[in-house]
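# coords below, sequence missing:
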């Protein structure tokens, strides 16, 4: 690997001893990286094809499983979900296949690496949420609410999976799957809204967070679903029009978010809200947004 190329670190195992990220090589091809045992030198992870792009998206809590996607034949539009599993200190790649179509992608993995979720093509026009169990390259179709669907997160033990699905008419709905081989549950919308989506779920599976439109406009509020509710709870804003929760603590007690900078680059913050067209830091505890800039960054 070219030590002079820029790279990024995107996630870590629970103990912080395994970090994954990526770089772009001299030919402009994306390559996944991993840092082991607190070393400063990354190791490259294989792609399905020597000349193909590969991207790592998530890592298991124990650091033995990394999931993502890789182009299988050099084509930019033919990516497959993959996992990299570590044995005796080295990672090997496994093609997780599709649901019969051309592409798939893995988005998240359970704490022990036994459950992977994402999406996969059935054919040229249908893409469904998918799961892979026990390091098996056979994708399981999680179904939809009538349109396409995707899975984006799961609880620590993999028994609660969350994501989104289009209805037959096209509207987007947050969905959850409770248990293996379960049908998707429509998590509903805010009163007056038309769409919702789930981003992730707490480790214990009790709290799902995401966003939902709250009026006929495209404005979105951060929302949460508690204890298998099918109606979202509006987490509010700091006085402006929009907010968006993107992560949640293990027990569901604290929601976090992503702040978008003027250049549309994302930076992690505790909470997000828009106030008078300017973005303001905040966090959600006890279901209320709290201003947190001075607490977190000394601003």
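Perfect, thanks for sending it. Just so you know, these numbers come straight off a predicted model, no measurement behind them.

# going by C-alpha atoms from here, please, whenever you check contacts or count neighbours.
Noted.

# for residue 55, grab the count of nearby residues.
By the criterion of other C-alpha atoms under 10 Å, residue 55 has 25 neighbours.

# got the contact list for it?
Applying C-alpha atoms under 8 Å, 6 or more residues apart in numbering to residue 55 gives the contacts 22, 30, 31, 32, 68, 69, 70.

# hmm, 6 Å instead?
For residue 55, the contact set (C-alpha atoms under 6 Å, 6 or more residues apart in numbering) comprises 32, 68, 69.

# give me the secondary structure label for residue 296.
helix (DSSP: H, G, I helix; E, B strand; the rest coil).

# try residue 273
Once three-state DSSP is applied, residue 273 turns out strand.

# return the distance of it relative to residue 281.
7 Å (C-alpha to C-alpha, to the nearest Å).

# the two - which one has more neighbours?
Set residue 273 next to residue 281 and count neighbours by other C-alpha under 10 Å: residue 273 wins out with 30 against 24.

# please, which helix or strand holds the closest residue to residue 154 other than its chain neighbours?
Leaving out its chain neighbours, the residue that sits closest to residue 154 by C-alpha to C-alpha, 6 or more residues apart in numbering is residue 161, at 4.3 Å. Following DSSP states H and E, one finds residue 161 within strand 160-167.

# try it against this one:
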């Protein structure tokens, strides 16, 4: 009787799930904006510069060549996001509340030029007296770099115990993603500032179970568990955010740009050194 009851429950659950396989009938949460990372608030709160910096981002590729780690079979999906340039642009536009960088479109430059050409041709044909389009904005700096490293299983471990058929275990894994970013002068091609950051990606699994002979020669086994994987794209974003933050501080130290309020400049440099360098800045 127990075996029949379990089988009936499994069949009913399968039918319920198959009936909800299409559409949005399951109680899933609504779409939401991108979640913040541990560095997002620091990027947004950076004091405004004396004047915005014009930058261009052509690409920010995945240079690791790593596939997703899988112990059971060959995995061909990439371990890290392929949209690094989009994440970098999003971070740049959020820096200092949008006051730090004027980002010019370069990854979709072909589409931009094609649309401008279409507008100009239409204006010449149907409205010859209309004014010409303003020129495309130039950038003083090009931001180069990419996702340069992905080390899977950088740290692994776990623990578990079982007694009289009842027990559980926990396992965890840590991966490491590394991001490199540099600012290149358009005037002479000199690399003005460069930085490298890394971010750990944690995954864990907890499960428990019990087994017992319900009746003679009939074994009842129950298992339950939960697992969580840090979103990889958020780890990349956090690495990019810290890289932009570090690049700004390096530029302040080297006189590439200045803050609108000079009194906040030394405070920002000291705070960055305290949070990430682990030591007081030189001369303090």
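Received, thanks. None of the values given here were measured: they were computed from a predicted structure.

# tell me how the two chains score on TM-score.
Laid over one another, the chains give 0.21 as their TM-score (TM-score structural alignment, normalised by the length of structure 2), with 98 aligned residues with a C-alpha RMSD of 6.0 Å.

# now do the same contact list for the residue nearest to residue 154 of structure 1.
153, 154, 176, 177.

# ok, 7 Å please
Contacts for residue 161 of structure 1 (C-alpha atoms under 7 Å, 6 or more residues apart in numbering) come out as 151, 153, 154, 155, 176, 177, 178.

# for it, give its distance to residue 220 of structure 1.
Distance from residue 161 of structure 1 to residue 220 of structure 1, by C-alpha to C-alpha: 22 Å.

# ok, residue 186 of structure 1 next?
To residue 220 of structure 1, residue 186 of structure 1 is 18 Å away according to C-alpha to C-alpha.

# before we move on, what about residue 211 of structure 1?
Remark: distance between residue 211 of structure 1 and residue 220 of structure 1 (C-alpha to C-alpha) = 6 Å.

# ok, those two, which is more surrounded?
residue 211 (28 against 23).

# how about that one, nearest residue that isn't a chain neighbour?
Using C-alpha to C-alpha, 6+ apart, the closest residue to residue 211 of structure 1 is residue 222 (4.5 Å).

# name the helix or strand for that neighbour, please.
Counting by DSSP H and E, residue 222 of structure 1 is part of strand 220-226.

# what is that strand packed up against?
Judged by 3 or more C-alpha pairs under 7 Å, 6 or more residues apart in numbering; DSSP states H and E, strand 220-226 of structure 1 is in contact with strand 207-213, strand 233-234.

# quick one: the helices in structure 1?
Here structure 1 has its helices, by DSSP state H, at 293-297.

# same check, this time on the stretch 51-200 of structure 2
84-94, 109-126 (DSSP state H, counting those that start in this stretch).

# tell me which of the ones you listed sits nearest to residue 53 of structure 2.
Closest to residue 53 of structure 2 of the helices of the stretch 51-200 of structure 2 is helix 84-94 (C-alpha to C-alpha; 10.3 Å).

# go through the closest one and flag the buried ones.
84, 85, 87, 88, 89, 91, 92, 93, 94 (16 or more other C-alpha atoms under 10 Å).

# how near is the last one to residue 18 of structure 2?
Same thing as residue 94 of structure 2. Using C-alpha to C-alpha, residue 94 of structure 2 is found at 42 Å from residue 18 of structure 2.

# do the first one as well
Remark: distance between residue 84 of structure 2 and residue 18 of structure 2 (C-alpha to C-alpha) = 36 Å.

# and the fourth one, by the same measure?
Per C-alpha to C-alpha, residue 88 of structure 2 is found 40 Å from residue 18 of structure 2.

# same check, this time on the second one
From residue 85 of structure 2 across to residue 18 of structure 2, the span is 39 Å (C-alpha to C-alpha).

# and the helices of the stretch 51-200 of structure 2 as TSV, adding distance to residue 142 of structure 2?
Converted to TSV, those look like this (distance: least, C-alpha to C-alpha, whole Å):
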stretch	distance to residue 142 of structure 2
helix 84-94	12
helix 109-126	14
